[in-house]
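J.: after the sequence you'll find the predicted model.
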Amino acid sequence: MSVLTTIGIVLTLIFETIIFFTRVSPLEFIFGTEWYPFANTTPAYGILPLIVGTLKITGIAVLVAVPIGIATAIFLSEYASERTRRFIKPILEVLAGVPTIVYGFFALTFVTPVLQSIFPQLSIFNALSPGIVVGIMIIPMIASLSEDAMTSVPNAMREGAYALGSTRLEVALKVVLPAATSGIVASTVLAISRAIGETMIVSVAAGSTPGFNWDITGSIQTMTAYIVQVTTGDAGYGTTIYYSIYAVGFTLFLFTLVMNLLAQYISKRFREEY
């Protein structure tokens, strides 16, 4: 069933995307810097603004999640007692289980006003606030998978480092962290893939203004947010705008597929066998 479902999804995306490219030039779609599908006169279907918006959110999320996630994993693996670990682990699991729509409203009604008190020029819809919240959302994934990778490092390596006079911090950063690199990098890549595909947070808090720039203080639109916008009824069945959601969805599918394949490659290529 899993294989048949995957094949069905891929074929649906491919066939509908082909219909879209019979109406819009693939070169315009790939290299165009304007995305105005609802324009009455000359609609523009250049996907670069949507890709840039997606990369803004992902970049901010990575800057937030990777340091905190890896630091949490190091603490749980090397410093925390069993009692502390039993307390923190469920909290991370609860954080991972919060619905993304709740994260979206949290970004819009709490994080954005706090950021506006620091940066007055920040718009109500912006890339910074949802990027930070997406980063918070993917922290449990990085922390949990990285901690599993660190825990799998044999204790003999730690004991050997301690016998040579290393401190606990030196053991964590110079012995355990390098030994668990493959698992940590794989968890980070998977988290990035999750951030790229995030929908509800960016739909609620990021806005719907695609732009080919790197400004994080104004309204943006990501690939997933555009799909949500169109599927709420803004376009009729069979129109070019309708088929554009499949082209955008296929592009998003390629992004996430590449990230997952990269995670698998890194995990296999750099895995340490003990």
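T.: That came in fine, so what should we check first? Residues are numbered from 1 along each chain as shown.
J.: could you use CA atoms for every contact and neighbour count after this?
T.: Will do.
J.: is it true that Ile74 touches Leu145?
T.: No - assessed by CA atoms under 8 Å, Ile74 is found out of contact with Leu145, at 11.4 Å.
J.: helix or strand for the nearest residue to Gly197 once chain neighbours are set aside, just tell me which one.
T.: Distances taken as CA to CA, 6 or more residues apart in numbering place Thr224 nearest to Gly197, at 6.7 Å, with adjacent residues excluded. Thr224 belongs to helix 223-229 when elements are defined using DSSP states H and E.
J.: list the helices and strands that helix packs on?
T.: helix 48-74, helix 200-205, helix 240-269 (3 or more CA pairs under 8 Å, 6 or more residues apart in numbering; DSSP states H and E).
J.: second structure follows, compare the two:
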Amino acid sequence: MPTIWLFAIVLVTGLAGFALARGRAVASAGGDTRVMHSRPLYHGLNGLLTAMLPALGLLVAWLILQPVLLDRAVVGAIPPEVLEDGAARSLVMADVRRVADGLDAAIAAGVATPEGLAALTAEDDVRGLLGQAGVALGSDVSPYVLEAARDMRATAATLRVVMWVAVLAVLAIGLGVALKRSHADYRARNFVERGVLVLLVAAASIAVLTTVGIVASMLFETVNFFSQYPASSFFFSTNWDPSFSGRGGGSELGIVPLLWGTLYISFIALLVAVPVGLLAAIYLSEFASKRMRSVAKPVIEVLAGIPTIVYGLFALITVGPLLRDAIASPLGLGNSASSVMTAGLVMGIMLIPFVSSLSDDIINAVPQAMRDGSFGLGATHAETIRQVILPAALPGIVGAVLLAASRAIGETMIVVLGAGAAAKLSLNPFEAMTTVTVKIVSQLTGDTDFASPETLVAFALGLTLFVITLGLNVLALYIVRTYREQYE
């Protein structure tokens, strides 16, 4: 049966525990809720949490660990020489999972029976059989792959039964415990409040754990990459020329041209977005009438809702040809519509609402008393803005610029359509270049071998971007603390 049914059973049992525990507690008080330690609602929530949370936690943990258990269960059918090679092992395990899913799909589609699959051999047309079920394989199935796939299906069926039994047993025990302690004197409110506190802590920990998981996943794969490719060549080489002719393949995977393109395009984007966005924020918060502000601010914020692919098409069709015909070609700087300037200008337009909206809110948050004090000392409106309001709002403005910089560094579609895919070092803003994010996508697109340096380099690129973003955060924090001390 589908796992979603088990989720539904746990949920329904939890709701039943709520009703039963509440009714049992009220009955033990003779219907007089005034003599109960906790309100009936808390007794109901006690039944809900005690019955549902342990079973739900076991189910989630089981679903997370099940793939690991399946992989360990089928390695006995794979030759040792294959398991010793990390790259070959990952490819074979991927084939085993694909064939196992295909066998399940074949049974579900009615093109095969369990008895027929048990008698199936590698010499039979396994690929044709799975093709009838809508599962495509790139090559013929090896005998040990077919055997491992059958073992995986059998193990998965056994683990599924064990999971159902274990979860239902824990669910029943939890419901029994909840009903046993549902009486008038039980301190249900204390238990529920502690349970809710645990849930709040768990929710607050999700962001931290997610960040740790992301960094750990990138870090492990990056270490694997540097075990196959020298770090000195990655960080200091000025050539980016990956080859997928084989593992190692004579590839040159230097990050320098990718970093240069990323920083160059981001710099041009911020050169457009920060002045325009900040001046727009100053006008909206200090000079615009209420009527003008009510119209202009939503119009500016519309830019933030436009999909980046639309900006990319705008760069490809309009901005690129315009810059090429009006500036680059007449000055002899280039003949390509895809360039750093194209992507930077369009990306800067996209970032304007990030800077203007956040800066506008931050400037409006500056206490009016600071403005009044400046005016009382004889300062003009312009002097008040320059010497009082902007310094006071500087921490928030730095945060807005940081958000815009992070968005610029991580942008992909505008760069793909506006700047091209050429990894090169050049100061000419009218030449085509590319960024780290574009190459991450290109290295992970298609039929990739996740044990080859040409694919693992994507994780090293991602970790490098993470470190750069972290550096920007540290720098922004230093600036904020340095200038904030003047206004405490």
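T.: Sure thing, it's come through. Just so we're clear, the structure is a prediction, and the values are computed from it rather than from any experiment.
J.: TM-score for these two?
T.: The TM-score (TM-score structural alignment, normalised by the length of the first structure) is 0.93; 274 aligned residues with a CA RMSD of 1.9 Å.
J.: circling back: the helix holding Thr224 of the first structure: which residues count as buried?
T.: Neighbour counts over helix 223-229 of the first structure (16 or more other CA atoms under 10 Å) mark 223-228 as buried.
J.: quickly find the element holding Ala186 of the first structure.
T.: helix 181-196.
J.: what's that helix packed up against?
T.: So helix 181-196 of the first structure, by 3+ CA pairs under 8 Å, 6+ apart, packs with helix 48-74, helix 128-151, helix 240-269.
J.: measure the mean distance from it to the second structure post-superposition.
T.: For helix 181-196 of the first structure, the mean distance to aligned residues of the second structure following superposition is 1.5 Å (mean CA distance after the TM-score superposition for the first structure).
J.: repeat that for stretch 240-258 of the first structure.
T.: So stretch 240-258 of the first structure averages 1.0 Å relative to the second structure (mean CA distance after the TM-score superposition for the first structure).
J.: report the distance from that stretch to the chain centre.
T.: In terms of CA atoms, centre = their mean, to the nearest Å, the centre of stretch 240-258 of the first structure is set 16 Å apart from its chain centre.
J.: again with stretch 440-456 of the second structure
T.: 19 Å.
J.: buried residues, that stretch. List them.
T.: For stretch 440-456 of the second structure, a neighbour-count test (16+ other CA under 10 Å) marks 440, 443-444, 449, 451-456 as buried.
J.: quick revisit: pick the most deeply packed of the helices and strands packed on helix 223-229 of the first structure.
T.: Among those, helix 200-205 has the highest mean neighbour count (mean count of other CA atoms under 10 Å), at a mean of 26.
J.: have a look at how far, on average, it is from the second structure.
T.: Superposed on the second structure, helix 200-205 of the first structure shows a mean distance of 1.2 Å to its aligned residues (mean CA distance after the TM-score superposition for the first structure).
J.: what range in the second structure does that helix sit on?
T.: Using TM-score structural alignment, helix 200-205 of the first structure corresponds to residues 413-418 of the second structure.
J.: what of stretch 156-172 of the first structure?
T.: Under TM-score structural alignment, the match for stretch 156-172 of the first structure is residues 369-385.
J.: can you list contacts of the matching stretch?
T.: 388-389 (CA atoms under 8 Å, 6 or more residues apart in numbering).
J.: need the distance between the two termini of that stretch.
T.: Its start and end residues considered, stretch 369-385 of the second structure measures 13 Å (CA to CA, to the nearest Å).
J.: hang on, the earlier thing: tell me the one among the buried residues of helix 223-229 of the first structure nearest to Phe20 of the first structure.
T.: Using CA to CA, Ile227 comes nearest to Phe20 of the first structure of these, at 14.5 Å.
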